[in-house]
Every structure is written in C-alpha cells, then in structure tokens.
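1. this one's structure only:
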C-alpha cells in the first residue's frame, strides 16, 4: 500500500528527562515540518506538553509506569489500543523499553504498523532474572516490530547479541542537535560565572547530566580533590537534577571538596552553561550515545568522557577528545590536568569535534532518516 496522504504517527514515551526527552521533542518537531501528523502520547509536564502543542502536535497524556506490573500493564495496553483506534493511527513509534513493551502489543491489537527506538542500555541494577525476562520479551516483540532503531552502533550490537534481535531489522540513527549560535560577547558566560561565584581567574569544569548512577557523577566528585592537589584555581559545576543529588552532596562533604563543587540543578538555559565551561566532562558508566557531549562539542568545549557505549562513536581519544576508563577517578583527574597544562591541545580537540559534528550528528539527519523509515514501513 502506497501512502500518498498525510500519515498519522503516534510517538509513545514514558516520563523522561535529559537526552531522551530532548530527542523526542526535537524529532516530533522535525517530523511535523516534514509533513507527518504527529500524536504525542506521553506523561510529560504541562510545560513540555505545551511545547509539543506549540510545534503542531496533538498531545494525549498517558502514564507509563517504570516497573513491570502485569495487571496495570494489561490495562495500559487496552487503554492505548482504544486511543490508537479512536485516532486512526497509521504507525506507532515507541521510545524506550517500557513504551516498547506496552506500545507494540497495543499496536498489534489496533492493527497499526510499529517501529521502536532503543535509547539506552539495560539498567545497570537489573538482576539476571529480570534481564532474562526483558531479553525474552524483546525477542518476542521484535517479531511484531517492522523496524528497530538504535541511537548508536554499540546499542545495535547489544540488541543483537544480548537481546537476540535480528540485526538486519535494526538501523542506527544517531541523535542530532541544532545548537544556537555562540554569542559574540562573553555576556552569557559572565552571567553564569558571576551567578555561581566563579572568578575570572578560575577554570570551570562542568557536566550536564541527570543525577543517576549510570552517569558516573560520583567518579567526577572523587576526581576533584585529586585535581586540586595540583591545581587550586578551579571549580566544578554539576548541572542537572535526580535521585542521587543528596548522596552526591554528602560525598563531596566527606571528601572535603564541597566548596569547589557547584550543584546548579536543572536549567532550561543549558546553552549558557556550556558557554561558561572551560572543560566538559561526562564520566558515564553506561551511555547509549550522550546528547550532552554533542551539545558541549557544538559549543566548543574540550571534552573528557568515558570509554563506554556509544560515546566512542563520538569521541576519538587524542583526536577530538579525551577518553577515560569508566569509574576511574585518577584517570579523570589526569585528563583534566592534561587539558589545563596543554590549552592549545584542548582547543585543537575542540575545533576538530565541532567540525565533525555537523556531518554526522545534525538534527536534520536524524529527522530525515527517521522519516525515511516511517515511509518505508507505511509503504511495505
């Protein structure tokens, strides 16, 4: 069947923050511009729902619980099936494991086409029994999924090897961004640094991340006193919120480095913070790709990141960034000190990263490739 009219696509996602949420909103905006009628089925905040409506999406609030609950999941599948039928959806695009489980069954019942994007690796704290259950479910559900998208080659490899999904059904589409133009003045940089008490003489090492174990922020805090042994004119800034906030603040106090660490919390003005940073760090223990790395590179920050997951597809060690062993605070400290001692090398890496960014990780590419998959599936 060849689709010539405007297709109706439902984009389904659980409550999400950080890169996954930004990916979802940016993709929807791009698909609408490309001529697709998008129904956003999500449990985002009122502000985020209004943002989606503003770009032209129809928004239907829908709660997806984080944990598997057989009774609740059955009710959610039935409710979602009714929504898909009522809105005459042509294709459902599920984002993440929970949306993938509920959404693909509902799509089958509603007789819709279905595609599925894997954004992250399996949670680090998932036990062997749960991993087996998830792997079994993913393998079964892949049989009713037309196409599966992963945001990195590393995720594709895991989906094929660990979850048993046919690799020919999986396509890699990298996350993409469109950064704002960096300001010609130092005004935004100055505003952020003055707000948080960072002097002109101090270097500012920053990270942008949700405060969860997989982001490895504990490793960053452990590296702070190691850096300060050799370089005292420095502050570290953590931009983001999450369940580990209290734990991380307490960790900083125990290591007696809390006065040099700024917990800035969540901010909508994230690009201002990148302008304020001298060095960007993302010491993840697990990472699908790392949108914040792309953002930092786009703003000209020298990057230090973990040698894990999809990060190695963005950062090439000693070429456009510096890679460390996950969880190794000594290596992280040494990397920061290397950049501080070699500012010309840090700038060289940052310049190379910025040049490569537009070729591979631009939002237009992400939208175009996703649009092509939607068209392929609808016309199959």
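-> Done, it's in. Keep in mind that this is a model prediction, so the values were computed, not measured.

2. C-alpha only now, for contacts and for neighbours.
-> OK.

3. how about the strands of the stretch 51-200 of the chain, start to end?
-> Along the stretch 51-200 of the chain, counting by DSSP state E, counting those that start in this stretch, strands occupy 58-61, 91-95, 113-118, 147-150, 170-172.

4. Mean neighbour count and distance to residue 313 for those strands - can I get that in TSV?
-> Compiled in TSV, the strands of the stretch 51-200 of the chain are given as follows (neighbours: other Cα atoms under 10 Å; distance: least, Cα to Cα, whole Å):
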stretch	mean neighbour count	distance to residue 313
strand 58-61	16	34
strand 91-95	26	21
strand 113-118	24	16
strand 147-150	23	13
strand 170-172	20	12
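
5. So which of those is nearest residue 316?
-> The minimum distance between residue 316 and the strands of the stretch 51-200 of the chain falls on strand 170-172, with 18.9 Å, by Cα to Cα.

6. Compute the distance from the centre of that closest one to the centre of its chain.
-> Distance of strand 170-172 from its chain centroid, counting by Cα atoms, centre = their mean, to the nearest Å, is 17 Å.

7. Can you tell me what sits against it?
-> The contact list for strand 170-172 (Cα atoms under 8 Å, 6 or more residues apart in numbering) reads 147, 148, 149, 150, 151, 152, 153, 156.

8. 10 Å - rerun?
-> Outside strand 170-172, the residues that touch it by Cα atoms under 10 Å, 6 or more residues apart in numbering are 116-118, 142, 146-157, 159-160, 366, 369-370, 373.

9. got it, and stretch 337-349?
-> 203, 226-228, 230-231, 278-279, 297, 300-304, 315-322, 331-332, 334-336, 350-351, 353.

10. Show me which of those residues are buried.
-> Buried members of the contacts of stretch 337-349, counted by 16 or more other Cα atoms under 10 Å: 203, 226-228, 278-279, 297, 300-304, 315, 320-322, 331-332, 335-336, 350-351, 353.

11. Which ones among those residues map onto helices?
-> 226, 227, 228, 297, 331, 332, 335, 336, 350, 351, 353 (DSSP state H).

12. Pasting the second one now:
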C-alpha cells in the first residue's frame, strides 16, 4: 500500500509486480474539518483584518521556513496589510524569529507557536489568504485546501502532485529559489479573482477527490482485492 502515484513504477524497479502495489492517497478526516468549518464561520476572528500568508508545520530545517521568510522580505514592504503567519514550534523557532528581527520584519512575521487544536487551526486557515509550503510537507496541504486556500509549494516528495494543479488551485515554485517563490506569492496577492478561483478549486478537489470517504473506499477496495487473491490461492 502506497500513497504516491509513482509507486507502481518505483516498486517495479525493485522487482515487485505492479499488480501487488496498491495506490491509496492520504487524507485527514475531512468530515470533521467541514463540520468545524461551519462553526468557525460563526465565530469572531482571532486576528486583525489583514491578508495573511500562512505556513503550518514543525519548525525544522527541511520545512525551509527560512526560505519563506527570505522570499517574504523581497516584497513585504510593498503591502502594508500583508503579514506572514507561522504556526508551529521546533528546534528552528529561535533562529527563525531572530531572522525576522534582523530583516526588520518583526511586526509583519507573526509566530503563533504550536497549535494542536484542530478548531483553532481551522480559524487561522479561515482567516488566511494563501497557504505556502516552502519545503517538505505533509497533510497540511490537505487541510488548507479543505478551508479553500490556494496553495504555493515546490515539487517535493510527490504527495503535492495529486493535490496541487498548476494554475488551477495553486502554483509551483522552483525548489530553493526565493525569488521565484516571492514572485508566485505576489501573483496571487495582486490578483484577487485568481486567488479566489484557486481557493474554490482547492475545496472542490477535496470535496470530490481527496477526502476521507474516497480514501477509505479505496482502502476497502484494495483489501477486498487482496483478500480475494489470497482466498483463491488457499482454495
């Protein structure tokens, strides 16, 4: 069982027959997210009314939050109402916070710290405009899409390729390139209609293709196929 679309070819290169490899994408519990979202929309905002570029994840080097701050520094002076919102904790926390101070961004880069409550995370996502993943990621893209956010990321471990479609619900930037990342973020900041359209498409992908019900059904189908083959062998 694998969650990458390339896994059949990958395992085949090791001599595993493709019929023995099942691809099932990963998902958070989107039913809970959608239920919480309805309640969140009735709550008072947690943040002042601004445009927030959001990152959620553990603050470790391979998440490349330093690259995101560097990219933000290239254009932040142009937009008085734009802030970078960083949610998470980890060994890079102090370094990244000092980096924002050294760049003169302490009033525009907001460090929330670790948030484990899914309802509160949902509030931050609801109040944000763009979700950016500058390095390796996880299920945070799924969650951000469930809250209708456009996604900006690089090509990383492969999970992003079945979630993010170029110019449909997000943009890919060249890995490690802060100038290209800054350019992609600005594209969405200055184009409200494009940003809104991409956010709506993110939500559509989650509702129709990449949700907990589809994933569960695919696991069920795979197990049934495997079980059928096993019983045939023993018969």
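-> Nice, thanks for sending it over. Since this is a predicted model, take the numbers as computed values, not measurements.

13. quick revisit: in JSON lines, list the ones in helices among the buried ones among the contacts of stretch 337-349 of structure 1 along with distance to residue 271 of structure 1.
-> Below are those laid out as JSON lines (distance: Cα to Cα, whole Å):
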{"residue": "226", "distance to residue 271 of structure 1": "28"}
{"residue": "227", "distance to residue 271 of structure 1": "26"}
{"residue": "228", "distance to residue 271 of structure 1": "27"}
{"residue": "297", "distance to residue 271 of structure 1": "11"}
{"residue": "331", "distance to residue 271 of structure 1": "27"}
{"residue": "332", "distance to residue 271 of structure 1": "24"}
{"residue": "335", "distance to residue 271 of structure 1": "24"}
{"residue": "336", "distance to residue 271 of structure 1": "21"}
{"residue": "350", "distance to residue 271 of structure 1": "16"}
{"residue": "351", "distance to residue 271 of structure 1": "18"}
{"residue": "353", "distance to residue 271 of structure 1": "17"}
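
14. what about the spatially closest residue to residue 157 of structure 1 that is not a sequence neighbour, how many neighbours?
-> Nearest residue to residue 157 of structure 1 in three dimensions, chain neighbours excluded: residue 167, at 7.9 Å (Cα to Cα, 6 or more residues apart in numbering). Applying other Cα atoms under 10 Å, we find 14 residues neighbouring residue 167 of structure 1.

15. which residues touch residue 167 of structure 1?
-> Taking Cα under 10 Å, 6+ apart, we find residue 167 of structure 1 in contact with 148, 156, 157, 158, 159, 160, 161.

16. In structure 2, point out the residues matching stretch 209-220 of structure 1.
-> With TM-score structural alignment applied, stretch 209-220 of structure 1 matches the range 57-68 in structure 2.

17. roughly how far is the matching stretch from the heart of the chain?
-> Stretch 57-68 of structure 2 sits 13 Å away from the centroid of its parent chain (Cα atoms, centre = their mean).

18. aligned partner of residue 184 of structure 2 in structure 1?
-> Checking TM-score structural alignment: residue 184 of structure 2 goes with residue 335.

19. Pretty sure that match sits against residue 317.
-> No - using Cα atoms under 10 Å, residue 335 of structure 1 is not in contact with residue 317, being 11.0 Å away.

20. intersection of neighbour lists for the two?
-> Common neighbours of residue 335 of structure 1 and residue 317 (Cα under 10 Å, 6+ apart) are 304, 305, 323, 324.

21. So which of those wins on neighbours?
-> Those, ranked by neighbours (other Cα under 10 Å): first place residue 305, 26 neighbours.

22. how close does the aligned partner of that one in structure 2 get to residue 128 of structure 2?
-> Using TM-score structural alignment, the equivalent of residue 305 of structure 1 in structure 2 is residue 153. According to Cα to Cα, to the nearest Å, residue 153 of structure 2 stands 16 Å off from residue 128 of structure 2.

23. How many residues are close by residue 265 of structure 1?
-> Other residues near residue 265 of structure 1 number 16, with proximity taken as other Cα under 10 Å.

24. Could you find the residue nearest the spatial middle of structure 2?
-> Central residue of structure 2 (Cα atoms, centre = their mean): residue 141, 1.8 Å from the mean position.

25. and that residue, what element?
-> helix 140-146 (DSSP states H and E).

26. remind me, longest helix of structure 2?
-> The longest helix of structure 2 (DSSP H) is helix 212-234.

27. if we look at that helix, which residues are touching it?
-> Here helix 212-234 of structure 2 makes contact (Cα under 10 Å, 6+ apart) with 1, 3, 19-32, 206-209, 235.

28. let's see it at 7 Å
-> By Cα atoms under 7 Å, 6 or more residues apart in numbering, the residues outside helix 212-234 of structure 2 that reach it are 22, 24, 25, 26, 27, 28, 29, 30.

29. Make a ChimeraX selection of whichever of the residues you listed turn out to be buried.
-> Those of the contacts of helix 212-234 of structure 2 that count as buried under 16+ other Cα under 10 Å are selected in ChimeraX with:
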select :22,24,25,26,27,28,30
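
30. returning to what we had before: what is the helix holding residue 141 of structure 2 packed up against?
-> Helices and strands touching helix 140-146 of structure 2, by 3 or more Cα pairs under 7 Å, 6 or more residues apart in numbering; DSSP states H and E, are helix 192-208.

31. and the angle for the longest helix of structure 2 with helix 192-208?
-> Angle between the axes of helix 212-234 of structure 2 and helix 192-208 is 40 degrees (criterion: axes from the mean of the first three to the mean of the last three Cα atoms, to 10 degrees).
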